[in-house]
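>>> Next one to model:
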Amino acid sequence: MHLFYTPLLTDTTVVLPEEESKHAIKVLRLTKGDFVSLVDGKGGFYKAVIEQDNPKKCSLRLVEAQKAFNYRPFNIHIAVTPTKNIDRIEWFLEKATEIGVNQISFLLCERSERKQVNLERLEKVVVSAMKQSVKAYKPAVNDIIPFKDFIRTVQPDQTYIAHLEAHERTSLHQLNLHDSACVLIGPEGDFTPGEIELAYEKGIKPVTLGQSRLRTETAALVACHTLNLLYEMKIA
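As a prediction, this is how the structure comes out:
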């Protein structure tokens, strides 16, 4: 199955973006009359037929539409501090998209080793993973934001901070979740005591991801996977 991402679907005739058009015609060698599948990143899954096999503006006609494809009645948000080696964060984005995540935010913390991210590049990683795993919803990827500013934007009773300090913490897999959950993952050196206290003051609860000391991107993926399992058991 050839699957393409087309975020601007407003009619029964669709023109693929130039990059997708080139891939369809030049790489996959699709031609007029061939059938393909489309996703819009908002839950729409479509079947279409190629009408003009132009490698810059491949035109298609929709023949079948399915809304809310594989809709999930819960929301998973992972807020993670980007690592110095951006490849590790790209790996996390790819795998989290495959597993299932609604939103990914990047935190600027006191011990951060990376202070900016290339959103355009990270969006491409997410889109590729979305297509590979046949998902119709594209996770939102948010630009980096200072930790103290980010925690002002969340619902405290739905937000959890995973840290390594010797505080009383609840295992993530033991939580009784709402229909939305956000987990904060710190940098390689962990959140500072001041950041942890600031989170507590906002009503954010501490959690542990297990006994192992995990890399930042591994911790973020474990949190994503654990939340998915909890929600799937809840709605089963």
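>>> CA only for contacts and neighbour counts going forward, please
Fine.
>>> Tell me where the longest helix sits in this protein.
helix 216-235 (DSSP state H).
>>> one more, for comparison:
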Amino acid sequence: MQLFYNPNISENSKEITFDKEESRHIVKVLRMTEGDTFKITNGKGSFFNAEISKANPKGCLVKIVSKEKQAPLPYQLHLAVAPTKLNDRYEWFLEKATEIGISEITPIICDHSERKVIKRERYEKIIQSAAKQSLKAYLPKLNEAISFNNFINSEVASESLKCIAHCEETDKKSLKSVLIPNKKTTILIGPEGDFSSEEIALAKKNGYVPVTLGESRLRTETAAIVACHSVAYSNQ
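Now for the predicted structure:
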């Protein structure tokens, strides 16, 4: 199944014209023509079955012939992950987390962060590409980068499970032992230099449970994927 992403399509759309970049890909690269069909998603849970009406590489026009809903994830997972020093490692995390299944992502700037500026537009494209490749009708929400303190203080009291994964030799529980199926979960993953002691203390004060992801010391992006997969697996 060929899947395309278009944020402008709505439940009431009868036809839609793709922008020049996507139109060229459809007509010139994929060599699709009038009468060919494919699916479109707006990232909000629906697949739209479309048929090409006008195969113009500058503005491909399609008509919507039917639509269907995709079941949402059986869980809500919010990962707050510090940007990595090497940008491609964070992009790898975004791609794989989208493929596995995640609801929301927030880049958090910590005391030990070496990267404090993110390329949100590029990150959005990575997520969109991963969603199309893995046939996802729901795109995870990507938030603006925020400081660790502001993130902690902006989190309102809720019924969600909140965890902080860190490497300090203190009392911690294994992530799999605290996960609860179908429960909204937020997990903090720190930078290469780990969270500072002050950040860990602040998180604990605000109800975050200190957790370990195993005996191995993991890179930031690896830890994030382990956490993502653990939540997905616990809800199977």
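>>> buried ones in the longest helix of the first structure?
Using 16 or more other CA atoms under 10 Å as the test for burial, helix 216-235 of the first structure gives 216-228, 230-231.
>>> what residues does that helix touch?
Here helix 216-235 of the first structure makes contact (CA atoms under 8 Å, 6 or more residues apart in numbering) with 74, 76, 78, 80-81, 83, 88-89, 91-92, 95-96, 99-101, 172-173, 177, 181, 183, 185-188, 209.
>>> The nearest residue to residue 190 of the second structure once chain neighbours are set aside and residue 116 of the second structure: what is the separation?
Leaving aside its chain neighbours, residue 190 of the second structure sits nearest to residue 82 (5.2 Å; criterion: CA to CA, 6 or more residues apart in numbering). Distance of residue 82 of the second structure to residue 116 of the second structure, given as CA to CA, to the nearest Å: 9 Å.
>>> So for those two, which residues contact both of them?
Residues touching both residue 82 of the second structure and residue 116 (CA under 8 Å, 6+ apart): residue 109.
>>> Settle it for me: which of these two has more neighbours?
residue 82 (31 against 16; other CA atoms under 10 Å).
>>> Over in the first structure, tell me which residue corresponds to the more buried one.
Residue correspondence to the first structure (TM-score structural alignment): residue 82 of the second structure is matched to residue 81.
>>> what comes up buried for stretch 157-166 of the first structure?
For stretch 157-166 of the first structure, the neighbour count (16+ other CA under 10 Å) marks 158-164 as buried.
>>> can you tell me which residues contact residue 15 of the second structure?
Residue 15 of the second structure neighbours (CA under 8 Å, 6+ apart): 61-64.
>>> excluding its backbone neighbours, what's nearest the residue most central in space within the first structure?
In the first structure, the C-alpha nearest the mean C-alpha coordinate belongs to residue 139, at 3.9 Å (CA atoms, centre = their mean). Closest residue in space to residue 139 of the first structure, ignoring its immediate chain neighbours: residue 102 at 4.6 Å, by CA to CA, 6+ apart.
>>> what number of residues lie near that neighbour?
Residue 102 of the first structure: 19 neighbours (other CA under 10 Å).
>>> What of residue 170 of the second structure?
Neighbour count of residue 170 of the second structure, defined by other CA under 10 Å: 9.
>>> Relative to residue 51 of the second structure, how far out is residue 36 of the second structure?
6 Å.
>>> between the two, which one's more packed in?
Taking neighbours as other CA under 10 Å, residue 36 of the second structure and residue 51 compare with residue 51 leading, 20 against 13.
>>> Surely that one touches residue 33?
No: contact criterion CA atoms under 8 Å: residue 51 of the second structure and residue 33 do not qualify, at 9.4 Å.
>>> returning to what we had before: let's see the PyMOL selection covering just the buried ones among the contacts of helix 216-235 of the first structure.
Entered in PyMOL, the line below selects the buried ones among those, by 16+ other CA under 10 Å:
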select buried, resi 74+76+78+80+81+83+88+89+91+92+95+96+99+100+101+172+173+177+181+183+185+186+187+188+209
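>>> just checking, which of the contacts of helix 216-235 of the first structure belong to strands?
Residues of those located in strands (DSSP state E): 76, 78, 80, 181, 183, 185.
>>> measure the first one to residue 100 of the first structure for me?
Taking CA to CA as the measure, residue 76 of the first structure falls 8 Å from residue 100 of the first structure.
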